[in-house]
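Student: Take a look and give me a structure for this.
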Amino acid sequence: MERAQTRIAGDQTMPITSMLEQAEPFSQAERDAVYKAIYTRRDVRDQFKPDPVSDDVLLRLLDAAHHAPSVGFMQPWNFIVIRAQQERERIWQAFCAANEEAAEMFSGERQSKYRSLKLEGIRKAPINICVTCDRTRGGKVVLGRTHNADMDVYSSVCAIQNLWLAARAEGVGLGWVSIFRPADIRQLLNIPEHVEIVGYLCLGYVDELYTRPELEVKGWNKRTPLEELIFDGRWPDKP
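Tutor: As a prediction, the model looks like this:
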């Protein structure tokens, strides 16, 4: 019988098989909890309370993000935590300038509806987090990224999703701000050029969440039926 493969941990040799566990399905209660987090997760824009988020909770959320899958196990993410009101105010000013540009891209009723949306999370949420992707981490050649250079960015998005679901489980609201000029945020947060800004998040406790996505409730868009998005075997000639 062949000797089992081994993994070196410090100066100890440990069998890889000893690091495996049974892939048992979750119990019904555990499955329900996972799906509840998925289906009730919301993008919070304006409902944040001023109550502080403790360091213990914040570290649990960041640890959940850090346990996201990453191609080549490169773990390209960093998390810039912004708490100071003065710093968040500077970010908000940059957002406002970009938001006005965004509003001008719509016209008529669509523009009016856009301007009616309240996007005050940067100032109201007690914690802001800028999630970045260090595109040099792992070196020039990374396992799994050899033919798709953006896999590091996709991995960082997985970290955000982990954080978002963990936040829902903790009763913490999260909003993803995407309306800003990256150069403005890069300068304000001293982010190097080789590091990409993947997401700017607002975190804080909320009393209520919409039963459906806010943009659906307010008539901006509606959820596409799943059956329209599933193709069998190949992309159809006529979707």
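Student: Going by C-alpha atoms from here, please, whenever you check contacts or count neighbours.
Tutor: Fine.
Student: can you pull out the strands in this structure?
Tutor: Remark: strands assigned in the chain by DSSP state E are 6-9, 12-15, 77-82, 127-134, 172-177, 195-205.
Student: For those strands, give me TSV that also has mean neighbour count.
Tutor: Listed next are the strands of the chain as TSV, based on neighbours: other CA atoms under 10 Å:
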stretch	mean neighbour count
strand 6-9	11
strand 12-15	12
strand 77-82	18
strand 127-134	22
strand 172-177	24
strand 195-205	22
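Student: Of those strands, which is nearest Phe95?
Tutor: The minimum distance between Phe95 and the strands of the chain falls on strand 172-177, with 8.5 Å, by CA to CA.
Student: which residues sit in contact with Ile179?
Tutor: Counting by CA atoms under 8 Å, 6 or more residues apart in numbering, Ile179 makes contact with 95, 98-99, 102.
Student: can you check Pro76 too?
Tutor: Counting by CA under 8 Å, 6+ apart, Pro76 touches 70, 132-135, 137, 152-153, 155-156.
Student: Which members of the residues you listed define the maximum pairwise distance?
Tutor: For the contacts of Pro76, the farthest-apart pair by CA to CA is Ser70 and Thr132; their separation is 13.6 Å.
Student: shared neighbours, these two?
Tutor: 76, 156.
Student: this one next, for a side-by-side:
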Amino acid sequence: MRHAFDPAERAAVYRAIHERRDMRHFVPGNVDPAVLARLLDAAHHAPSVGYMQPWRVVRVTSSRTREALRGIVERERLATADALGERREDFMKLKVEGMRDCGELLVMALMDGRERHVFGRRTMPEMDLASVACAIQNLWLAARAEGLGMGWVSLFDVDQVRRLLGMPGGARPVAILCLGHVEAFYPRPMLESEGWAARQALHLYEDRWPAQPSADARTASSEPPE
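Tutor: Sure thing, here's the model as predicted:
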């Protein structure tokens, strides 16, 4: 195809996608400022509905703030464990963040004043959140290409993080991002390796959502033939 990348460039893009991992284990070392600038520029070139670019990034450089953020995450980790019932102990064995060890800690947030932006959001206001997710994914893939690990931490109380970072009313933290050097990338997603979940098959429908079989039909289809 006339506009396609050459084979090596295409392979690199798909490699970054398939080898991206949600990293929890980091090794000491600062992230080179030039590399960090490239990663943030990649995030800032994400698509956004109505070109509103709703992402805001807080770079956490204070060890005190970093530890306070980690405390917020830890409280939510325990609350999540309690909410999981019979899977509580399995969850507590998982490493869910690397906030003390990563070279950079970033908080990705939604801007305030988003109600002014109607283009693309009149019936789907959550598209601002989708835009921020695109920025995070850009950052993640660029980090993998640079040989850096990144982990997305979502276990936190939104209002507590908002207050800690002095966010204005209407702004909302979306993700705490751990970024840094790693000993190795996980060969498979960590939650898959730990037996928490498995990758599902792609659900691809043609033209319309398929009719769901009734409970009786599902039961009957699961029975062995006579």
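Student: about what we covered before: so which of the strands of the first structure gets nearest Ala33 of the first structure?
Tutor: Nearest to Ala33 of the first structure, of all the strands of the first structure, is strand 172-177, at 15.5 Å by CA to CA.
Student: Specify, as a residue range, where the closest one falls in the second structure.
Tutor: Per the alignment by TM-score structural alignment, strand 172-177 of the first structure matches residues 148-153 in the second structure.
Student: Could you give the number of residues near the equivalent of Arg31 of the first structure over in the second structure?
Tutor: In the second structure, the residue paired with Arg31 of the first structure according to TM-score structural alignment is Arg10. Counted with other CA atoms under 10 Å, residues neighbouring Arg10 of the second structure total 11.
Student: got it, and Gly98 of the second structure?
Tutor: 23.
Student: how close does it get to Tyr205 of the second structure?
Tutor: Distance of Gly98 of the second structure to Tyr205 of the second structure, computed by CA to CA, to the nearest Å: 38 Å.
Student: cool, Pro33 of the second structure as well?
Tutor: From Pro33 of the second structure to Tyr205 of the second structure the distance is 44 Å (CA to CA).
Student: try Ala198 of the second structure
Tutor: Remark: distance between Ala198 of the second structure and Tyr205 of the second structure (CA to CA) = 21 Å.
Student: if you count what's nearby, which of these two comes out ahead?
Tutor: Higher neighbour count among Ala198 of the second structure and Tyr205: Ala198, with 11 against 8, using other CA under 10 Å.
Student: Which position in the first structure pairs with Val60 of the second structure?
Tutor: In the first structure, Val60 of the second structure lands on Ile82 (TM-score structural alignment).
Student: what sits against its match?
Tutor: 88, 127-130.
Student: Let's see that with 10 Å instead.
Tutor: The contact partners of Ile82 of the first structure, by CA atoms under 10 Å, 6 or more residues apart in numbering, come to 88, 91, 122, 126-130, 189, 201-202.
Student: Now do the same for Asp56 of the first structure: its match in the second structure.
Tutor: Checking TM-score structural alignment: Asp56 of the first structure goes with Ala34.
Student: same question, Cys96 of the first structure
Tutor: By TM-score structural alignment, Cys96 of the first structure lines up with Glu74.
Student: right, and its match touches Gly98 too?
Tutor: No: between Glu74 of the second structure and Gly98 there is no contact, the gap being 11.6 Å when judged by CA atoms under 10 Å.
Student: residue in the first structure matching Ala171 of the second structure?
Tutor: Using TM-score structural alignment, Ala171 of the second structure sits opposite Val195 in the first structure.
Student: That match - nearest residue in space that isn't next to it in sequence?
Tutor: Nearest non-adjacent residue to Val195 of the first structure, counting by CA to CA, 6 or more residues apart in numbering: Asp134, 4.5 Å away.
Student: now do Ala135 of the second structure
Tutor: That would be Ala43: by CA to CA, 6+ apart, it lies 4.4 Å from Ala135 of the second structure.
Student: which one in the first structure is aligned with the one you found?
Tutor: By TM-score structural alignment, Ala43 of the second structure lines up with Ala65.
Student: what range in the second structure matches stretch 204-218 of the first structure?
Tutor: So stretch 204-218 of the first structure sits over residues 180-194 in the second structure, by TM-score structural alignment.
Student: could you pull out the helices for the first structure?
Tutor: Counting by DSSP state H, the segments of the first structure that form helices are 28-40, 55-66, 85-104, 108-116, 121-124, 151-170, 182-189, 214-217.
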